[in-house]
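Take a look and give me a structure for this.
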Amino acid sequence: MDIFDQPLEIVDRAAFRNGMSRLGSAVSVVTTVFGGKRYGFTASAVCSVSDTPATLLVCINRTSSCFPAFDNARHFCVNTLTPGQEEISDVFGGKTPVADRFVFGEWEKGLTGVPVLADASVSFECELTNAIEQATHRVFFGRVINIRENDEKATLFYCRRRYFGG
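Below is the predicted model of the structure:
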């Protein structure tokens, strides 16, 4: 029997989540505007895809309260947080009502009208170019149309269920 003919065991959810908790990543708040209202969620599943054209991806759970807005919006912004902005991450990642989330942080309108965090480490304003379904999530691909960098601030990281920054 060939190794490829043998059924493989699926890793259980708890083991996968524990393993992924060790895969450190930058902490970002992804924002958009839909129907005249601002929406945002905390994400660690953000990745560079290409530099020609400049493209990144972000994953969102389809059960998220923000999902319908992101599913229908043309633009979004990935705002990478800095040390000291842990509360913003917690508010956008928790059960805080969407309307109350933007009380935390100083937000400006980007080129496309999406919320941009004024003192983020870096913000990538994007135009949605593609989206695909994968299990419980949708993966959004965005062509980067504007970047704001903060040379004075480091990036906030999350690993082993804790924040790190310097």
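
only C-alpha atoms for contact and neighbour calcs from this point on.
OK.

got a list of contacts for stretch 47-65?
43, 45-46, 67, 98, 136-144 (Cα atoms under 8 Å, 6 or more residues apart in numbering).

Type out the ChimeraX command that picks the buried ones from the residues you listed.
Entered in ChimeraX, the line below selects the buried ones among those, by 16 or more other Cα atoms under 10 Å:
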select :43,46,67,98,137,138,139,140,141,142,143,144
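
now the other sequence, so there's something to compare against:
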Amino acid sequence: MTQAVVSRAEFRDAMARVCAPVNVITTNGPAGRGGFTATAMCSVTDEPPTLLVCMNSNSAQTGLFLENRRFCVNVLTGDHRDLAGYFAGKQSDMAARYAAADWVDLASGNQALSDAIVSFDCGLREARLVGSHNVMIGEVVEIRARRDGQALLYFDRNFVHVPTPAALTG
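Sure thing, here's the model as predicted:
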């Protein structure tokens, strides 16, 4: 059987058509504080509560996340569009990235975005290099959530947001 070969460009164009939540992934620990914007995040299992995040292995922060062995997934609202850009690299200075928002200190030492739709504080259980990215598996140790806010999504290489059901009926 002959297997079709999908090009990198073809795959990236197809993935651009998949709508995904925008998240700022943070870490704070012995190796220092860091953060990046990611759409590659999903749940793995609810027993134990576990999720995964993918991070480009060429990122200068890779070692920081792997050494700290913890991270926090902050799901963004439409109001966080600029913050998403900063953590995506439009602002290279980490202190300036963090200064652009309000943060809450968590018991783990991580910091959560104070007005995120939800924040999942995770202990790093496993990291595996797959192609160009590290797949980081985290066990959730704390959750902070709010009931309002419009989710910031990434679709067709653009930030978009959708209103919550309450905003649609109100």
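
still on that earlier bit, quick one: which of the contacts of stretch 47-65 of the first structure is nearest to Gly110 of the first structure?
For the contacts of stretch 47-65 of the first structure, the closest approach to Gly110 of the first structure (Cα to Cα) belongs to Val144, at 12.3 Å.

The closest one pairs with which position in the second structure?
Under the alignment (TM-score structural alignment), Val144 of the first structure pairs with Val140 of the second structure.

That match contacts Phe120, doesn't it?
Yes. Using Cα atoms under 8 Å, Val140 of the second structure is in contact with Phe120, at 6.1 Å.

what's stretch 51-69 of the second structure aligned against in the first structure?
Under TM-score structural alignment, the match for stretch 51-69 of the second structure is residues 56-74.

Run the chain-centre distance for the matching stretch.
10 Å (Cα atoms, centre = their mean, to the nearest Å).

And that stretch, what's buried?
Leu56, Leu57, Val58, Cys59, Ile60, Arg62, Cys66, Phe67, Ala69, Phe70, Ala73, Arg74.

For Ala14 of the second structure, see how far away the aligned partner of Asp12 of the first structure in the second structure is.
Counting by TM-score structural alignment, Asp12 of the first structure lines up with Ser7 in the second structure. Going from Ser7 of the second structure to Ala14 of the second structure by Cα to Cα, to the nearest Å gives 11 Å.

was I right about Val18 of the second structure contacting Leu153?
No. Taking contacts as Cα under 8 Å, Val18 of the second structure lies outside contact range of Leu153: 10.1 Å.

Which one's more surrounded, the two?
Neighbours were counted for Val18 of the second structure and for Leu153 using other Cα atoms under 10 Å; Leu153 has more, 21 against 11.

Which residue in the second structure aligns with Thr42 of the first structure?
In the second structure, Thr42 of the first structure lands on Thr37 (TM-score structural alignment).

Its match belongs to a helix?
No. Counting by DSSP: H, G, I helix; E, B strand; the rest coil, Thr37 of the second structure is not part of a helix but strand.

Find the nearest non-adjacent residue to it, please.
Spatial nearest neighbour of Thr37 of the second structure, chain neighbours left out: Val24 (4.5 Å); criterion: Cα to Cα, 6 or more residues apart in numbering.

Okay, strands next: where are they in the second structure?
20-21, 23-29, 32-38, 41-46, 49-56, 70-75, 103-105, 111-113, 118-130, 133-145, 151-155, 158-162 (DSSP state E).

Point to the residue nearest the middle of the first structure.
With distances taken as Cα atoms, centre = their mean, the residue of the first structure nearest its centroid is Ala43 (3.2 Å).

Can you name the residues that contact that one?
Val27, Ser28, Val29, Val30, Val58, Cys59, Ile60, Gly93.

What is the burial count for the counterpart of the second one in the second structure?
Think Ser28 of the first structure. Using TM-score structural alignment as the criterion, the counterpart of Ser28 of the first structure in the second structure is Asn23. A count of neighbours around Asn23 of the second structure, defined by other Cα under 10 Å, yields 29.

from what I can see Asn23 of the second structure touches Thr39, true?
Yes. Assessed by Cα under 8 Å, Asn23 of the second structure is found in contact with Thr39 at 6.1 Å.

quick revisit: and the closest residue to the match of Ser28 of the first structure other than its chain neighbours, what is it in contact with?
The shortest distance from Asn23 of the second structure to any non-neighbouring residue, by Cα to Cα, 6+ apart, is to Val75 (4.5 Å). If you count contacts by Cα under 8 Å, 6+ apart, Val75 of the second structure has them with Pro21, Val22, Asn23, Val24, Ala116, Ile117, Val118, Ser119, Ala151.
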